[in-house]
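J.: From the sequence below, what's the structure:
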Amino acid sequence: MIGRTIGFIGGGRITRIILGGLRRAGQMPDHVTVSDENVGTLNALRAEFPNVIIAPNDNGKAAANELVFLALHPPALKEILGEIATSLQPEAIVVSLAPKISIAALSEGLGGFKRIVRMNPNAPSIVNSGHNPVAFSTALTPSEKGELKVLFQVLGACPEIPERDIEAYAVLTAMGPTYFWFQLYELIELGKSFGLSADAVECGIADMVRGAVATMFESDLSPAEVIDLVPVKPIGEDEAALKHLYRTKLMAMYAKLRS
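T.: All right, here's what the predicted structure looks like:
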């Protein structure tokens, strides 16, 4: 069974998100080791997840598990590949959570190790509602891929995609919540200023968002027809500027990740 022992190299946000999702689903492995150079980060993680084994400045200890998550940003990730190569078990599986670095480049950095997966992490995985696309190396068997998908599905959807699409999903889904969260929190504050209770406005916003998305994808209406359903658009005059912002900022981010 894949995932009986799990190691995380990097104890930051995405490690906390994945562990939070596993715990919430009652699927927390018995043996989890997390390494990080920042002892404060590790202590904070263990305060939240008391059974986690922390390994300050010992990436080899985290890499010696059956399933090894590389939870670092690309520049830091490149630096530790050679360091952990000799600690990997022959039958281990390495899951990179970083954009930019291909399976081929990861394999080269790991001294030819080929049992590699790339996954695009998504913050809503903390409540088991993520969208985490995965790309597998050819070294994994169909059975192993199936076992990994069962584990990943605890965190939410995990469609298998071509590796070339990882960076597109990084911009659209991994970073996607940041495009909306601040706006939704602002609506909540406005609702409370209008005299609504916190519970009422939070329920209303949640239902509105779910309904708006369902209307987009389940109504059989065109985008123009969907937008036309609501005649009054208080910020409609700013729509062009917002679209321009999306295109310039997100196209630049995609180009950076693909470079």
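J.: can we go C-alpha only for contacts and neighbour counts from here?
T.: OK.
J.: What about E202, how many residues nearby?
T.: Using other C-alpha atoms under 10 Å, E202 has 19 neighbouring residues.
J.: where's it, which helix or strand?
T.: Assigned by DSSP states H and E, E202 belongs to helix 198-218.
J.: what sits against the closest residue to M175 other than its chain neighbours?
T.: Excluding its sequence neighbours, the residue lying closest to M175 (C-alpha to C-alpha, 6 or more residues apart in numbering) is N122, at 7.6 Å. By C-alpha atoms under 8 Å, 6 or more residues apart in numbering, the residues touching N122 are 130-132, 173-175.
J.: run this one through as well so I can compare:
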Amino acid sequence: MDKFGFIGCGNMGYPMLQGVKNVFGPDFVVFTTASAERRELIKKETGVSRVSDNASIVASCKYIILAVKPQKYEEVFNEIKDYVTKDHIVISIAVGFPIENIKKSLGSFVRVVRAMPNTPALVGEGMTGICFSEDTFTEQEKSIIDRFFCSFGRYEIFDEKLMDAVACASGSSPAYVYMFIEALADSVVKYGIPRDKAYDLVSQTVLGAAKMVLETREHPGKLKDQVCSPGGTTIAGVAALEENGFRNAVIKATDACYAKANSMKK
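T.: Okay, here's the model as predicted:
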């Protein structure tokens, strides 16, 4: 089987590498990252082979995962463009680099999968939106790409025009969820619950509520109503959230995220 090569292994690349290594095996994964010290650390932690330059990744792997910051893309393109062929598949995870621009930099023949993963990939619960370039991918390649993205969570396929919205829905939103967990935990620490137990109570509740939505396929509003007894404590809390603009704050956060993603296009 062809190898996966990670160019970059930071907050997003590392969780993906771990998932791919666990499913395909360390012999089918190669990586590089700018810091020699970090290369050695990741090799020791994962058992995955490392190389010292980006061109070597392209020379030894078919699936090339671009997991560097968007501002580093042009530098990486310049280093690998002479080595990329029509047999490679480039998997890009950066906001602001449409497939068309990647092809302009690496060649019109390059096949691209554009992806927007998120950091819960680190625990195998990532959610990724992906789109494909308008090229031919074999059934075997599609199967391997499916296993690749399932190795660290779930994924859905979208038209590329929706990828900025995907960044809002899943790419950036774990930060909002962590803020919610922190705030709700703080609110009960105020009443005497120990902080570690508060984080456990709230985090498991968020996990369970999300699982209810995914597994029952019920509308979130219906599930919310099932918790809200008439005249009870929950509806009082919901009313307070509405009074303080909870939904509007979330929508405004998405608007800001979407506008930023659009401004980053190159």
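J.: where does the TM-score land?
T.: Overlay of the two chains. TM-score (TM-score structural alignment, normalised by the length of structure 1): 0.82; 253 aligned residues with a C-alpha RMSD of 3.0 Å.
J.: just to revisit the earlier point, quick one: name whatever helix or strand follows the helix holding E202 of structure 1.
T.: Scanning forward in sequence from helix 198-218 of structure 1 by DSSP H and E, the next helix or strand is helix 223-227.
J.: So which elements touch the helix or strand just after that next one?
T.: Downstream of helix 223-227 of structure 1, the first helix or strand assigned by DSSP H and E is helix 239-258. With contacts defined as 3 or more C-alpha pairs under 8 Å, 6 or more residues apart in numbering; DSSP states H and E, helix 239-258 of structure 1 has these neighbours: helix 166-169.
J.: And the contacts of the helix it packs on?
T.: Contacts for helix 166-169 of structure 1 (C-alpha under 8 Å, 6+ apart): 99-100, 118-120, 133-135, 254, 257-258.
J.: List only buried entries from these.
T.: 99-100, 118-120, 133-135, 254, 257 (16 or more other C-alpha atoms under 10 Å).
J.: Give the equivalent position in structure 2 for I126 of structure 1.
T.: In structure 2, the residue equivalent to I126 of structure 1 is L122, according to TM-score structural alignment.
J.: Would you mind listing the residues in contact with its match?
T.: 14-16, 18-19, 152.
J.: With L45 of structure 1 instead?
T.: Contacts of L45 of structure 1 (C-alpha under 8 Å, 6+ apart): 11, 16, 52.
J.: Go again with 10 Å.
T.: 11-13, 15-16, 19, 34, 39, 52-54 (C-alpha atoms under 10 Å, 6 or more residues apart in numbering).
J.: swap in V48 of structure 2?
T.: Taking C-alpha under 10 Å, 6+ apart, we find V48 of structure 2 in contact with 17-18, 21, 25-31, 39, 42.
J.: run the last query once more with 6 Å
T.: The neighbours of V48 of structure 2, taking C-alpha atoms under 6 Å, 6 or more residues apart in numbering as the test, are P26.
J.: what's the spacing between it and S56 of structure 2?
T.: Applying C-alpha to C-alpha, to the nearest Å, the value for V48 of structure 2 to S56 of structure 2 is 15 Å.
J.: What of F31 of structure 2?
T.: Per C-alpha to C-alpha, F31 of structure 2 is found 9 Å from S56 of structure 2.
J.: Likewise for N244 of structure 2?
T.: When N244 of structure 2 is compared with S56 of structure 2 (using C-alpha to C-alpha), they lie 54 Å apart.
J.: which residues does the residue nearest the centre of structure 2 contact?
T.: Compute the mean C-alpha point of structure 2, and by C-alpha atoms, centre = their mean the closest residue is P117, 1.6 Å away. By C-alpha under 6 Å, 6+ apart, the residues touching P117 of structure 2 are 127-128, 171.
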